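Undergrad: give me the fold of what follows.
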Amino acid sequence: MQDDFERIAALRKELEEANKQYYELDQPRITDGEYDALMRELLALEAKHPDSVAPDSPTQRVGGAVAKEYTKVRHLEPLLSLDNAFDAGDLREFDRRVRQVFAEVEYVVELKIDGLTVALTYVDGLMVRGATRGDGSVGEEITANVKTVGSIPLRLNKPVAKLSVRGEGYMPKASFARLNQEREEEGLSTFANPRNAAAGSLRQLNSRITAERKLDYFAYQLLSANELGLNNQIDVLNYLKEQGFVVNPEYKVFHDIEEVIKYCEEMAGERHRFPYDIDGLVIKVNDFDLQQELGFTAKSPRWAISYKFPAEQVETVVEDIILRVGRTGVLTPTAVLQAVPVAGSTVSRATLHNLDNIREKDIRIGDHVLIHKAGDVIPEVIRVLPEKRSGEERFFEMPELCPECQSPVLREEGEAAYRCQSISCPAQQREGIIHFVSRDAMAIDGLGPAVIQQLLDADLIKDAADLYALSFEDLVPLERMGQKSAENLLKAIADSKERGLAPLIFALGIRHTGVKAGKILAQTFGSMEKLQGAGLEELLAIPDIGPGMAESLVQFFGMESTERFLAKLQEAGVKMTADISARPQIFAGKSIVVTGSLERWERREIETLIEERGGKAASSVSKKTAFVVAGEKAGSKLVKAQDLGIAVLTEEEFELMLKDES
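TA: This is a model prediction of the structure:
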């Protein structure tokens, strides 16, 4: 038994160090698979010895606690809101008021993350409470949910008697896009923007759901900082980093308001380059003595102001509303728009999600509408401009029959979605095959939607497993297929047989089961046969596998059609086991950035090569970047790497590293 406790201590230490390397230092030293294996071992040991579970154990991040209700929490100090500035004139007026008191002043400018304020309390170095802002004086306790956010430390690096931290909980754009896609496929209502998604996730009664949403956190404020000998905002940011918090690195110091104004204007044009939403900048007087002298109004501090970016909303016309039938049978209405530029790209379509959304916004065919990109990612209709109606606009009605197969369309009770009721619907089959061959699934290059449609129309395939029976003679007659294209496609299909278990699980299109879940399941079970035989309790015991996913897996693998489909894949020689031979971890602990147009690899392929070898494929260059792989037309990331003196490799040089790894 003593060995168990020693192992528990060792596992906690190793996982805590892994979290530090990942969140604080941006230099992961172990792979996701290795991390998950350590976490599973610790969960098993703590289940065996429940008295050993500590409040700061890494296992407390996985979620699962269900709260009966929210407890009200009174904040030690009110969480005041900031006054807003909307243009240069507002900023100059703010500066004028400050300089009436102080002739010389230093401003710290930080990004205004579009999330929600989360207040954290630490006692003797341990995180004991997380709370929402609420009305500024009283918030709601969300401690169990906050613990699931990996960038929030459960234990401080240097324990102090009490510490109260303020920061922003947010949902990264990638998490937001994935969450909305999953909800749309499930027939659930989607979130309007990452801020709403983050707020909804942190206020879940079941913290396991919060854990699945992949939220993040930036710390930016410390109460009673002067008691710790901290004299200004820069000192606070540095202290927070020392204590294990993630601080947004994009802050700058200015001595002149005109420099601040110039920076605000620059950042308004660069706001889309970040992997999270920002809606402005926060300008603060750096020195705490000056802050105290300037004081507060009833609602906000006089020493800080929020500069709000102009809203990026564009007017266009809804030319039509069409329906797409997804692989789960959900009919999703999509607005066909007059093409307009929005947030860096041309938009001609926008999902309308469901009929309820269309009715709520009163969207009609022919309407003039305002659109934007939710989370700078998803084109969305904000509202209609009814004053521009001519009377020729038409209401959209959901059909009684599926537009693809003429089968009945029904709306199940409690769902926003309308679904085609036929499991033989060609649209569902087509979408399922498109998903099966996609990059993160079986990655069959050259097999796009048009080719798949031709194969279905020619009755050459009925499902994705039939792809492995295609011959050269089948492919050559297809439109735009030629001899070379047919040979390349057959090679890509053959190569996909070796993709392995994790991509195959994702390729099956099981409800709620994404790329990461595929990796977790592959690492846990090792073979499709063992996964097929897993029961509900066995699945629920796996970290990151929630009730919805577990039930979907059991239901999917319990169907005769699934068994027949997998048998066809096995007969075709598709690999149904996970790789047991580990790659040499030549990039362990290294953060690597890939930029520019690549010739040898697709972006996802080179990122996989990096991750398989223990590295992290990062999206931005920082001092912690090990090296940059630069292709043609590499832009600002290459310039930043050169400015920082970071090594820049060509694709050829990177390939040589892979050849030398043994």
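Undergrad: alpha carbons only for contacts and neighbour counts from here, please
TA: OK.
Undergrad: and the host helix or strand of residue 617, what does it pack against?
TA: Using DSSP states H and E, residue 617 falls within strand 616-618. Packing partners of strand 616-618 (3 or more CA pairs under 8 Å, 6 or more residues apart in numbering; DSSP states H and E): strand 591-595, helix 603-612.
Undergrad: and the angle for the helix or strand following it with strand 591-595?
TA: The helix or strand immediately downstream of strand 616-618 is strand 625-630, counting by DSSP H and E. Using axes from the mean of the first three to the mean of the last three CA atoms, to 10 degrees, one finds that strand 625-630 and strand 591-595 are set 20 degrees apart in direction.
Undergrad: now the helices for the stretch 51-200 of the chain?
TA: Along the stretch 51-200 of the chain, the segments classed as helices by DSSP state H, counting those that start in this stretch run 88-99, 143-146, 173-185, 194-202.
Undergrad: ugh, wrong one, I meant the stretch 351-500 of the chain
TA: Using DSSP H, counting those that start in this stretch, helices in the stretch 351-500 of the chain cover 355-361, 426-436, 449-457, 472-475, 483-496.
Undergrad: tell me how far the fourth one lies from the chain's centre.
TA: For helix 472-475, the gap between its own C-alpha mean and the chain's C-alpha mean amounts to 40 Å (CA atoms, centre = their mean, to the nearest Å).
Undergrad: for residue 415, give me its contacts.
TA: The contact partners of residue 415, by CA atoms under 8 Å, 6 or more residues apart in numbering, come to 187, 188.
Undergrad: that one and residue 190, how far apart?
TA: 12 Å (CA to CA, to the nearest Å).
Undergrad: sorry, back to before: got a markdown table for the helices of the stretch 51-200 of the chain, with mean neighbour count too?
TA: Below are these laid out as a markdown table (neighbours: other CA atoms under 10 Å):
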| stretch | mean neighbour count |
| --- | --- |
| helix 88-99 | 16 |
| helix 143-146 | 27 |
| helix 173-185 | 19 |
| helix 194-202 | 21 |
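Undergrad: most packed of the helices and strands packed on strand 616-618?
TA: Highest mean neighbour count among the helices and strands packed on strand 616-618 (mean count of other CA atoms under 10 Å): strand 591-595, with a mean of 24.
Undergrad: quick one, that one and helix 603-612 angle?
TA: 170 degrees.
Undergrad: tell me which other helices or strands strand 591-595 touches.
TA: Contacts defined by 3+ CA pairs under 8 Å, 6+ apart place strand 591-595 against helix 603-612, strand 616-618, strand 625-630.
Undergrad: can you list these in CSV and add distance to residue 170?
TA: Putting those into CSV (distance: least, CA to CA, whole Å) gives the following:
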stretch, distance to residue 170
helix 603-612, 25
strand 616-618, 19
strand 625-630, 24
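Undergrad: before we compare anything, build this one as well:
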Amino acid sequence: MSMDVKQQIAALTATLNEYNYQYYVLANSEISDFDFDQKLAELDRLEREHPEYLDPNSPTQKVGGDITSKFETVPHRWPMLSLGNTYNEQELKEFDARVRKAVGDNVSYVCELKFDGLSIAITYENGQMQRAVTRGDGLKGDNVTENVKTIRRVPHQVKAKGYPDSFEIRGEILMHKSAFLRLNKEREEKGEVTYANPRNFASGTIKLQDPKEVAKRPLDCFLYFLYADNRSKLFKTHWESLEAAKAWGFHVSEHSKLCHSINEVLNFIHYWDTERHNLTYDIDGIVIKVNDYALQEELGFTAKSPRWAISYKYQAERAESILKFVSYQVGRTGAVTPVANLEPVLLAGTTVKRASLHNANEIQRLDLHEGDSVYVEKGGEIIPKIMGVITEKRLSGSKAIHYPTHCPECNTELVRQEGEAVHYCPNHATCRPQIVGGMQHFIGRKMMDIQGLGKETVEALYNKGLVSKISDLYTLADRTEDLLTMERFGQKSIDNMLQGLQESCQKPFEKVLFALGIRHVGETVARKLAQHFKSIDQLAAASLEEIAAVSDIGERIAESVYVYLHTEANLEELERLKRAGLQFVVEEKEVVLAGDHLSGKTFLISGVFADHSREELTAIIESHGGRMLSSISAKLDYLVAGDKMGPAKLAKAEKLKVPIISDQELFQIINQ
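TA: Below is the predicted model:
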């Protein structure tokens, strides 16, 4: 029996550690909060009953997840402990009873919305933001200061008066639902992986290494807890500190409430159980804190959580439905996504008929069969998701659902690249959704922005046989008679469309490169490739290594670009687009040199720099007459090296005896 218990504990520990890694490090939620908490509670029970098998690294002994290696690790001055939680009102009453037994009946509570986001601790010195650190493992976290500075609601400088010389304020970074839906749609249109919910999107965003990219994604932040030396001399209660933080200009939720009894707390919980669906952001519960700081100190902490606070978590909206069948959607990049088609069911105020199944792994994990009764959840998942199968209701003789081996649209055998979960149809030439989706992407607002031509028109043109590839759009001027035969397409509409196509020929190379729809090439990647290689011909002539060496590109993107530009059908299409007049060369602007100290010298920039971006250094070099090269060779005069430069590049430069200088040494050369 003891061996069975030991094995149970080991299995639960391994499972929960993996979920923690997926959630905290990869920002990927593979299990609902409720199911995770149930597994954690079961492990905690087994460990208490059999302490001889307790592992010091058990998930029950940890606060959060591991530290990502991308950022500087910073210790927390005050540990960021997690809260004990419950889904049960009786346990809340027991919490209240324990508090009153310890400190007496003169207790009030502050009730706050439990935001479903990413915890952050922000330190201010003399009113100036010094650093922002994620929760990490509770004792130390990631320094994401530059990214947090991009959040408009977080002040860089406190302008009001009365704040301590040094303090830390904690809160939650989140993304509003409307922004999540818009940005996810944009990612889908670009052929990029979408996020399951706003929390994951916010977490993924704050872990980006380029603050300029973070700034493009609208994050918000609610702040809700203050730490400072001698805090109790400034404020007697948590409620007073919240009011002060508001006065100092911090974004504090207006929905918090001071409650004087556990019944008031329960009324607050009941109210928000319904009203939370009307918020523009997600919450997954209510946090209850003892208000008086002196009582908080009296109650103290356990090893992992304060005894003076608890969170009540709402169960995610879940309903039971029947799986009718699984359909498969083919995207413009060839990605094949399975979709569960369900008996209509009311969930979180809307009727749900379809739910995402993500990929083949998810179908296998769920062990789906035809006609299965399933649980559908929509809590933090704006997109409904099947959480499990009710196997006891499975129909006798029902067949297991198997992910297709061939494209549901063109019957081409599907492929799956190593390290990816998604299957792709490689038939870009004749697979209808890929052709139509590619053209619809091409005309989009952030791509070629072709006025007078919408997605429905593109599909109608394809169905009519007037276009079968992007370059065909630029031959429509010769098909006016055919266009006039199309329904709801008069001469004025045709003229507007043709004018829009003509004007699109003036779009810069970076827009054209983005519009081509090369897999993994989004707006930012296209711009960096265009700036680096200057023309499609130079990009096509580059080696895989040279493309991967461009700032923020990497091997996966480089391979996608290289394969695209070495496929005969794509090269033929590019030639047709060139003849149509599209821009495939960066328009060189007249440069007014700031000096000629670098004239005749060649440079390559590699690594990360504290004071300048690589683009800024490039501009400085070129403004003083220097010329940039795309790779290390004997023709290179200087390698400007920053932190985290690749060892292979360094070794090659040393072998060729290329002078390696810092950015400061570059400025010394210029000033000489």
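Undergrad: returning to that earlier point: over in structure 2, find the residue span the strand holding residue 617 of structure 1 aligns onto.
TA: Per the alignment by TM-score structural alignment, strand 616-618 of structure 1 matches no residues in structure 2.
Undergrad: next one: that strand to chain centre, how far?
TA: Distance of strand 616-618 of structure 1 from the chain centroid (CA atoms, centre = their mean) equals 15 Å.
Undergrad: cool, stretch 101-109 of structure 2 as well?
TA: With CA atoms, centre = their mean as the basis, the mean position of stretch 101-109 of structure 2 lies at 42 Å from the chain mean.
Undergrad: and that stretch, end to end?
TA: By CA to CA, one end of stretch 101-109 of structure 2 lies 15 Å from the other end.
Undergrad: which residue sits closest to residue 443 of structure 1, ignoring its sequence neighbours?
TA: residue 437 (5.2 Å; CA to CA, 6 or more residues apart in numbering).
Undergrad: ok, back up a step: TSV for the helices of the stretch 351-500 of structure 1, including mean neighbour count and distance to residue 528 of structure 1?
TA: Below are the helices of the stretch 351-500 of structure 1 laid out as TSV (neighbours: other CA atoms under 10 Å; distance: least, CA to CA, whole Å):
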stretch	mean neighbour count	distance to residue 528 of structure 1
helix 355-361	14	39
helix 426-436	22	16
helix 449-457	16	26
helix 472-475	14	30
helix 483-496	17	16
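Undergrad: let's have these in JSON lines, adding distance to residue 214 of structure 1.
TA: Listed next are these as JSON lines, based on distance: least, CA to CA, whole Å:
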{"stretch": "helix 355-361", "distance to residue 214 of structure 1": "26"}
{"stretch": "helix 426-436", "distance to residue 214 of structure 1": "23"}
{"stretch": "helix 449-457", "distance to residue 214 of structure 1": "31"}
{"stretch": "helix 472-475", "distance to residue 214 of structure 1": "42"}
{"stretch": "helix 483-496", "distance to residue 214 of structure 1": "29"}
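Undergrad: list the contacts of residue 465 of structure 1.
TA: 565, 568, 569, 572.
Undergrad: distance of the last one relative to residue 497 of structure 1?
TA: Right, residue 572 of structure 1. For residue 572 of structure 1, the distance to residue 497 of structure 1 - CA to CA - is 8 Å.
Undergrad: next one: the first one
TA: With distances defined as CA to CA, the gap from residue 565 of structure 1 to residue 497 of structure 1 amounts to 15 Å.
Undergrad: tell me which of these two has more neighbours.
TA: The neighbour count for residue 565 of structure 1 versus residue 497, taken as other CA atoms under 10 Å, is higher for residue 497 (19 against 15).
Undergrad: need the contact list for that one.
TA: Per CA under 8 Å, 6+ apart, neighbours of residue 497 of structure 1: 442, 573, 574, 575.
Undergrad: taking these together, which two end up most distant?
TA: By the measure CA to CA, 442 and 573 form the most distant pair in the contacts of residue 497 of structure 1, at 13.6 Å.
Undergrad: between these two, which one's more packed in?
TA: Using other CA under 10 Å as the criterion, residue 442 of structure 1 and residue 573 rank with residue 442 on top: 25 against 13.
Undergrad: residue in structure 2 paired with residue 387 of structure 1?
TA: Looks like residue 387 of structure 1 aligns to residue 392 there (TM-score structural alignment).
Undergrad: sorry, that was for residue 349 of structure 1
TA: Superposed on structure 2 with TM-score structural alignment, residue 349 of structure 1 falls opposite residue 354.
Undergrad: that match should be in a strand, yeah?
TA: Yes. With DSSP: H, G, I helix; E, B strand; the rest coil as the criterion, residue 354 of structure 2 is part of a strand.
Undergrad: tell me how many other residues crowd the nearest residue to it once chain neighbours are set aside.
TA: Nearest non-adjacent residue to residue 354 of structure 2, counting by CA to CA, 6+ apart: residue 341, 4.7 Å away. Neighbours of residue 341 of structure 2 under the rule other CA under 10 Å: 18.
Undergrad: for residue 13 of structure 2, same thing?
TA: By other CA under 10 Å, neighbour count at residue 13 of structure 2 equals 20.
Undergrad: state the distance from the aligned partner of residue 512 of structure 1 in structure 2 to residue 202 of structure 2.
TA: Under the alignment (TM-score structural alignment), residue 512 of structure 1 pairs with residue 520 in structure 2. Residue 520 of structure 2 sits 20 Å away from residue 202 of structure 2, going by CA to CA.
Undergrad: that older thread, TSV for the contacts of residue 465 of structure 1, including distance to residue 493 of structure 1 and secondary structure?
TA: Formatted as TSV, the contacts of residue 465 of structure 1 follow (distance: CA to CA, whole Å; DSSP: H, G, I helix; E, B strand; the rest coil):
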residue	distance to residue 493 of structure 1	secondary structure
565	17	helix
568	15	helix
569	12	helix
572	11	helix
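Undergrad: make a ChimeraX selection of the buried ones in those.
TA: Buried subset of these, written as a ChimeraX selection, criterion 16 or more other CA atoms under 10 Å:
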select :568,569,572
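Undergrad: between the contacts of residue 465 of structure 1, which sits nearest residue 13 of structure 1?
TA: residue 569 (42.4 Å).
Undergrad: list the contacts for the closest one?
TA: Residues near residue 569 of structure 1 by CA under 8 Å, 6+ apart: 465, 468.
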